[in-house]
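S.K.: Got a predicted structure plus its sequence, pasted below:
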Amino acid sequence: MDVAYWIVAALLALFYLYAGGKKVVQSQERLQPMMGWVDRVPMPLVRVIGTLEVLGAAGLILPPLTGIAPWLAIAAAVGLVLIQVGGTAVHLSRGEAQVIWLNIVLLLAAAAAAWLGTTWL
């Protein structure tokens, strides 16, 4: 189970470091072609979402790696599940049902990481 957790957590962390980092540092114009929803969401909220994604990525890796409060990895995974629930809602509200597959995959992967993380407790 530990190996499975690390594979899922590493893949999620890489994705969220990239996507969240872009949301934190790039302008709305640079994000628009890749993330069409940023035109309907205030940029401070986009920055908060990006920051939460980066913190979630760190939360998946650092607590179990250091052994300090490993339950935080489960909390981070649950937080990432909630982000994807929100992302799915945004895409559906925009009539973008064809792109929610990524949200669903990320949601399932984060849920799997939360479940796999319970093996430490």
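M.R.: Received the coordinates, thanks. Numbers count the residues shown, from 1 in each chain.
S.K.: contacts, neighbours, all on C-alpha from now
M.R.: Fine.
S.K.: State the distance from residue 47 to residue 25.
M.R.: Relative to residue 25, residue 47 is positioned 8 Å away (C-alpha to C-alpha, to the nearest Å).
S.K.: which one of the two has more residues nearby?
M.R.: Regarding residue 47 and residue 25, a neighbour count based on other C-alpha atoms under 10 Å identifies residue 47 as having more, with 19 against 13.
S.K.: Return the list of helices and strands in contact with whichever strand or helix holds the more buried one.
M.R.: Taking DSSP states H and E as the definition, one finds residue 47 inside helix 43-66. Under the contact definition 3 or more C-alpha pairs under 8 Å, 6 or more residues apart in numbering; DSSP states H and E, helix 43-66 sits against helix 2-25, helix 71-93.
S.K.: Mind listing what's buried along stretch 14-28?
M.R.: Using 16 or more other C-alpha atoms under 10 Å as the test for burial, stretch 14-28 gives 15-17, 19-24, 28.
S.K.: Please apply the same query to stretch 105-118.
M.R.: Counting neighbours by 16+ other C-alpha under 10 Å, one finds that the buried residues in stretch 105-118 are 106-107, 109-114, 116-117.
S.K.: Presented hereafter is structure B, for comparison with structure A:
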Amino acid sequence: MNLALWIAAGLLATVLLISTSKMFVPRDKIAAMGGHAAAWVLDFSPGALRAIGTLELLAAAGLILPRALDIAPVLVPVTAVCVAALFVGAATMRLRRGERATITPDLIYLAVAVFVAWGRFTG
């Protein structure tokens, strides 16, 4: 079980780190490269995208470092709950934009975050 939780946390951390690119790449370029699934970035200001990216960067660190360094490991499930909330927001945004076809990855990541939170809180 511990190995599965590490893999799940690593997957989420990787996804969150990749997603921080919105802090460095202009939003017009992201929207052009990602097609319809990435058009949501145009709904947010550059400052809001930087804030979201910063939170994702902190979440990636919070999913791995506390447990790996054995410093306040309770922060891992707390972070996983916050990541789950992030993906609930992402799924809600996609539903509001009528992007039902692109909601699947958000729901999968939400499930993985819930798994990590449950596994680390109970184990």
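M.R.: Sure, I can see it. Since this is a predicted model, take the numbers as computed values, not measurements.
S.K.: Rebuild the helices and strands packed on helix 43-66 of the first structure as TSV, extending it with distance to residue 59 of the first structure.
M.R.: Shown next, in TSV, are these (distance: least, C-alpha to C-alpha, whole Å):
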stretch	distance to residue 59 of the first structure
helix 2-25	9
helix 71-93	5
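S.K.: which one of these lies closest to residue 51 of the first structure?
M.R.: Closest approach to residue 51 of the first structure among these (C-alpha to C-alpha): helix 2-25, 6.2 Å.
S.K.: which residues touch the residue nearest the centre of the second structure?
M.R.: Here the mean C-alpha position of the second structure is nearest to the C-alpha of residue 16 (C-alpha atoms, centre = their mean), at a distance of 4.6 Å. Shown in contact with residue 16 of the second structure (C-alpha atoms under 8 Å, 6 or more residues apart in numbering): 56-57, 59-60.
S.K.: repeat that for 7 Å
M.R.: Taking C-alpha atoms under 7 Å, 6 or more residues apart in numbering as the contact definition, residue 16 of the second structure lies against 56-57, 60.
S.K.: Show me the subset of those that the first structure keeps too.
M.R.: Checked against the first structure using both residues aligned by TM-score structural alignment, their matches' C-alpha atoms under 7 Å, these keep these contacts: 56-57, 60.
S.K.: which residue in the first structure lines up with the residue nearest to the centre of the second structure?
M.R.: Structural correspondence for residue 16 of the second structure with respect to the first structure (TM-score structural alignment): residue 16.
S.K.: try residue 97 of the second structure
M.R.: Structural alignment (TM-score structural alignment) places residue 97 of the second structure against residue 94 in the first structure.
S.K.: Would you check how far apart that match and residue 40 of the first structure are?
M.R.: 10 Å.
S.K.: more neighbours, these two?
M.R.: Looking at residue 94 of the first structure and residue 40 with other C-alpha under 10 Å, you find the greater number of neighbours at residue 94, namely 12 against 9.
S.K.: what's near enough to touch the closest residue to residue 46 of the first structure other than its chain neighbours?
M.R.: Nearest residue to residue 46 of the first structure, sequence neighbours excluded (C-alpha to C-alpha, 6 or more residues apart in numbering): residue 23, at 6.2 Å. Residue 23 of the first structure makes contact with 46-47, 50 under the criterion C-alpha under 7 Å, 6+ apart.
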